[in-house]
Every structure is written in structure tokens, then in C-alpha cells.
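Trainee: no letters, just coordinates:
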């Protein structure tokens, strides 16, 4: 799930073209940001599985990792916009990088406390920084070069999210996941001293990767402080925009906001609980399932590329409906099946949900004209579904004692997306 794909829809930008020598290095740095926040988002499943075992959490408690990340996005969206409107996008990027680095460094004292709550706090700070970065990065990508190639630069930068999705699980596998041979049952049978030592070792495994990440991000922040970037100025308009209430009365936009809420929630459920699901449904340990998770990330990226090509020949709502229906079928199999083939179902789901965010977004702002910016903000804020929906999955999995039954939650979410693709997308400016 990726906000960076739609930040450009929130901003109307005018700027003079700059020479290749002037924009190449800034473009490289801006593009690196897409990779870094993709890395954080896609290491969350590893963190959830690792912290769940370390602190013997239930599914609802472990889903607070996603809650901490996405509630930060929701709470920081407006402050980020206000700050950048007052001081500019460069200030927003630098501030976001400093928050990002600071949150990464906070994983060290969090590990020292051996308390789950402090890990959640560190994640919240990291995600707050990402909210600033994702709000600012796309406008810079669009101006760092000739206007006629802005779409190419944007798609190129976004592709680094997909690269991060494939790499992050492998990094997590070899740096964070420890004592994978220790079972949940053996942890419960440990005496107090042995369990305390296990928690200490497992907590410490998180220190090194986040310390390295923090140092890299801090170095990037310092570079940005001294880097001269093109000015970005929003175009003024004399046309009065509709209010939030008026925008929400527009049928296809209202349904896009609802569909995006449920889609983001579903996407986070599928990825974040991947390792937990693989352990329970297919009997795989976390190291083995990390390889599948990397494939999941790669298929998500490939699915987006192929879906974009298909849209040249198939109408977007129709393709969205086909993909949503196939994802629904695979989810049903994942809920009631057992064995390794259920993992292949999750991989297929990753492919088919890949086009949903951008497609829902584009259909939701269709024909809005001057009201596009306000509608875009509302659709983007609906990513708070990533904070709420996983809690429901965790709760159902806990009360049924079956993580697979918990996947009935993203199933319902996909049905909402299917309805949007079938009927809810149709432009209507009536209530």
C-alpha cells in the first residue's frame, strides 16, 4: 500500500525546466526516498511475526504494529500539508527524514526496555516521518526534469517501492528473525529466567538493522539540507472549491473513499499477517515463509506493471472487477484450505490486488475539475483503513483460534471493492 503514487494528484505545480546536470542528482536522492519508505512498510510483516513470538502476543495485539504506522499517517496528513504550505516542500522532506531517522534510532532504547509498547512508539515516529516524505516527494519528482517526461519519472520512482517490497523480507529474514527453531509452546514452558533471556536476545536483534537504517536516513537528511532544489509554486485559482461535505455527497467519490478504506485494510492484512498465516496454515517456519513473502512483493510489482498494460485494452472498472473477483476466490480458498497451496493463493492475491489503489483513486476523482484536490485528500486519508481493518482480523483470529478465519475480514473488504468496480465507480453528482 502506497501513498506516494497519488501525492501528485494533490498538487498543481508550475516550474521552469532545469538542465540535466541540475536535476539528475536531486532526482536520484528523491527516488531513493521511495525505496526507503517502501522498505519500512514491507519489513512490517517480519516485525509483526517477530514481536508476536518474542512477547507471546495474540493476533489482535500484534496488529497494533499496523495501527501505529497507519494512524500516524492519518494524524500527520494535515500537519504535513500545513508545514509545507508555509515553509515549502524541501522543509517537509528534511523534517520527515529527521523524524524517520529519529524513530529508527528509538528502536535501540525500545529494545533495551524489552517492552512491546516502546517498539510501537518508535514505529509511530518513523511513520510520522514517512507521512511528511510521501506528501512531498511526488511534486519534486515531477519538476526535476522536462515536463513531458514527468510521468515517466514518477513511475520510475514508484517502481522502487516494488523493489523494496521484494528485498525487505530477505533483509528481515537475516537480520531480525532469530531463534526461529523456538516454538510458541516452548516459550510458554520456559522458566522466568530463560524467558527473560529469550526476550532480551530477540529484542536486541532489531537494534542493528534499524540503527543502520537510521544512520543512512540521517546522512540523506544532511545532504538534503545543503542541496538546492527547484522551487515549487502552486497555481492559484479563482474558482471556489466545494466543501468536504459537498464532496462526500458526490456518489462515485464517496464510494471511492469507502472502497479505498477497505482496500488498504485488506492489503495490509494480506501482507502483515503473511508470516503468521504461513506458519499456521502451511506449517512453514518464518525463515522459509520469508522467501514467499519476497515473492509476494515481487508479484505485487509485476501485477501493477501488467495491469497498467492491460488497461490499454480493457476499461479500468472492468479490469478492477475481474481482478477483485479473482482475489475474492483465492481468499476463500485461503480461508478454508490447508497446506502449501494456500500460500500460492496468497501470492496470487498479491498479484491481483496490485492495481486497486491507483485504479480506485483515478475513478474516484473523475470529472471533478477544481474539486480534484479536495477529493484526492479525502481518498488518501482513507488509508486509515490500514490501521483499523487489521485489528478486526486479529480479533476474529483470536476468538476463533484460527488465523485463516481471520481472513474473512479482507474477504469482506474485497467484496466492497468488487461492488465499487461494478456499480459504485459510475460518475454521479447526485446524493
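Mentor: Sure thing, it's come through. These numbers come from a predicted model, not from an experiment.
Trainee: only C-alpha atoms from now on, for both contacts and neighbour counts.
Mentor: OK.
Trainee: all the strands of this structure, residue numbers only.
Mentor: Along the chain, counting by DSSP state E, strands occupy 13-14, 233-234.
Trainee: go ahead and name everything in contact with the first one.
Mentor: Looking back up the chat, that one is strand 13-14. Contacts of strand 13-14 with the rest of the structure, by CA atoms under 8 Å, 6 or more residues apart in numbering, involve 139, 143, 232-235.
Trainee: check those residues and tell me the two furthest apart.
Mentor: Maximum pairwise distance among the contacts of strand 13-14 (CA to CA): 14.0 Å, between 143 and 235.
Trainee: another structure for you, compare them:
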């Protein structure tokens, strides 16, 4: 009788906790969708503001520099904040900051100042940094540790759904202004076109600001499970800091290079597909093809969420990196539709990289998980530095040869998948 009376409540408690975890993961899918959408919209802003302000490639890459530079500045404070206020309220705070950043696009477009656009992007990215620091480790601890990579890959698939839809959304509401207004040659018409192009960002970013405010209110009202960062699972993490784990540090380097490579490729797609020797597409048409790049990442993450239950995380990461290297070599040393589809296909193999690196790097950190997450998000600054470098290469040796840079990144990621992720 005693055994029966104690076993039943334990089972009921476990079921209740499992259900609350499922609900929390479901709620987080909308969050992952939104920050994927807003991040990928930068790939449309780069060619758009390049036209508005008559920028070269290096200057236009300041968009990604300011956006991903925010990760470097905000990540460690965000990690400390999440540890203090909990994952849930970190998410709410991040959503509110994102809403403010989107709203700042209105005065930026009104006054047509590039520096204001860059400032708005910095605020927006600071909010996304807080979301990343809070939500990624939250997903990893909402369930068994051995399925953390699969779980994070699944939620990242919805992030990829956002990145898949964003280029099409941007082509219709932002880049279409270029195609319809720029049909004139007089100074007055050109000036009117510049004004129309700048104003084209107002409606999309106001819609996004409202969406972020609604999400913040929703998450504030939700009763999400309180989960500590696995403090009792790894006794060896009871002292020191996350920096003592060399596989975490190597993982931070891998995140730096991966995000830098992904952002570099994505940022140049519209301009690359517009090259006469590649596809010669106008910007609005090229932007729609960017959907294939991010759509491949989405499909790959859904496949990876299942496949990685049977294939080792490190082996999957190394395999995808090698394929990405081969596709980049095909892009650089070919032209026309071969180069076009080779570069677009990289998205499929990018799919599992970020969540896999993230979960491998956080493995075994115990109570240092939130600090480790902050360090990994700090490394996302690669998305600021490497695109700027690639912009410099594009201005000097041409956009085609500039794609040699990401190859170096994927070589290191392949090493991390094979050996670098192992704790020692």
C-alpha cells in the first residue's frame, strides 16, 4: 500500500512536468520564428540601403556589423541578467527591446540618416541577443540532456521558417519600391525615388514592432515552468567559471566562424545573383531566390531533428561542413546557374550547424550554463566582423572570389565536429 501510494503521485508529477515542458516548447516556436524573420530581413536591407545611400559593399556591410556587433556588447550582461531574473523574464525583456528597435526605423526612414538606421538595428539586435541567451539554453534544459541537440534543432527549424519567409516579405514590401519608383532619370525623380525607398521600411518594421509587443505580453502572461540551469546534474561545475571548459571555448570559435560565414553568404546573395555572369536578376527577383537558401536551412533542420536521434551530433556537423566547403568551391570556380544553385544549396547544410555547435559547447556546464550561453552569444559577433571583411574583398577582388573567405570558416567547423567538441 505504501509503495502504491507514493509511486502514483510521482508518476503524475512526472507527467505534469512533461506536459508543461511540451507547452513551453510550443510557445517558444513563435519566438524562434520571429527572431529568424527579423534577422534574415537584414539580407534585404543590405541591398536596399546600399541603393538608398549609394554605398559600396564595405559600407553596406555596416548593417550587419552594427546588428551582430550588439551580440558582442550585450551577450555577457544578458547572461548575467537572465541568471538573475529567470529565462522567462529574460525572454519578455528581449521582446520589448526588439519592439523598440523596430519602432526606431520610423524616425530613421523619416530623416533618411544611415546612422539612425544603424542605431535602430543595434537596439533591435540587443533585444535579440537577450532572447538568444534566454531561449537557447531554456530549450536545452526542457527535457532529457541526450536529446538536447535534437530539441534545439527542432525549435531552430521554426527559426528557419521565419528566415525562409522574410526574403519574400522583404521583396514585396521593401525592394518592390525600387522596381516601381526608379523609372526616371531627372534629379527630381531620383530624389523622389530615394525618399520612397527610405519610406518603404516603415510599414514592415511597424508591423514587426506591434508583433513583438504582442509576443512580450503573451509571454508575460504565460505560466512557463521554472527551470534552473541543471545545477545539480554536474557536480564538477560547482566552482570556477564556464571559461574553464575548453570545448566551450572552441565552440565559441565555431559559433564565431559559422555565424560569420552564414551572414556573409546571405548578405551577398541578392547582389551575387544580380551579377551578369551568374543570373542577372533584378533585386526584387533575386530576393525571392534567397528564400531557397533559407528554405533549405528550414528543411534541413526538420530532417536533422529526426536524423540526429540516430547519428552522432559531431559526425553530422562535420559532414555538413564538408559539403558546404564543396559547394562554395563550385560557386567560386564556376558561373551561371551552377554557381547560383551551388550557393543557394549551402542553406540546406547550414541547417543543423548553429544548434548543434551550441548544444555541444554547453554540454556538461551545469550551473555555468547561462554564462556559457552568454559566451556563445558573444561569439555571434562573427556576423559583424566577417561580412565586413568579405565586403572589403568584394570591393577589391570582386564579389565572386570573395566567397573563398567562408571556406576557411567551414574547415574549422568540420574540425570541431570531429574532435574539437570533446571535453578535455
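Mentor: Everything's here; your move. Just so it is clear, the structure is predicted and the values come from calculations on it, not from any experiment.
Trainee: so for residue 143 and residue 235 of structure 1, which residue has more residues nearby?
Mentor: residue 143 (24 against 9; other CA atoms under 10 Å).
Trainee: measure that one to residue 133 of structure 1 for me?
Mentor: Taking CA to CA, to the nearest Å as the measure, residue 143 of structure 1 falls 16 Å from residue 133 of structure 1.
Trainee: residue 301 of structure 1 too?
Mentor: 21 Å.
Trainee: before we move on, the earlier item: as JSON lines, the strands of structure 1 with mean neighbour count and distance to residue 77 of structure 1 would be great.
Mentor: Converted to JSON lines, the strands of structure 1 look like this (neighbours: other CA atoms under 10 Å; distance: least, CA to CA, whole Å):
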{"stretch": "strand 13-14", "mean neighbour count": "15", "distance to residue 77 of structure 1": "19"}
{"stretch": "strand 233-234", "mean neighbour count": "12", "distance to residue 77 of structure 1": "18"}
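Trainee: of those strands, which approaches residue 154 of structure 1 most closely?
Mentor: Between the strands of structure 1, strand 13-14 lies closest to residue 154 of structure 1; by CA to CA that is 14.0 Å.
Trainee: so which of the strands of structure 1 comes closest to residue 318 of structure 1?
Mentor: Closest among the strands of structure 1, using CA to CA: strand 13-14, at 31.7 Å.
Trainee: residue 322 of structure 2 against residue 411, yeah?
Mentor: Yes. Checked against CA atoms under 8 Å, the pair residue 322 of structure 2 and residue 411 is within contact range at 7.4 Å.
Trainee: what's the match for residue 67 of structure 2 in structure 1?
Mentor: Under the alignment (TM-score structural alignment), residue 67 of structure 2 maps onto residue 69 of structure 1.
Trainee: revised request: answer the last question for residue 333 of structure 2.
Mentor: Using TM-score structural alignment, residue 333 of structure 2 sits opposite residue 336 in structure 1.
Trainee: contact partners for the residue nearest to that match when sequence neighbours are not counted?
Mentor: Leaving aside its sequence neighbours, residue 336 of structure 1 sits nearest to residue 404 (CA to CA, 6 or more residues apart in numbering; 7.2 Å). When contacts are counted by CA under 8 Å, 6+ apart, residue 404 of structure 1 touches 277, 281, 334-336, 397.
Trainee: quick one: which of those residues is the most crowded by neighbours?
Mentor: residue 277 (26 neighbours).
Trainee: to which residue of structure 2 is that one aligned?
Mentor: Residue 277 of structure 1 maps onto residue 272 in structure 2, by TM-score structural alignment.
Trainee: hang on, that match packs against residue 278?
Mentor: Yes. Taking contacts as CA under 8 Å, residue 272 of structure 2 lies within contact range of residue 278: 7.2 Å.
Trainee: quick one: residue 70 of structure 2 and residue 129 touch, right?
Mentor: Yes. Residue 70 of structure 2 is within contact range of residue 129, at 7.4 Å (criterion: CA under 8 Å).
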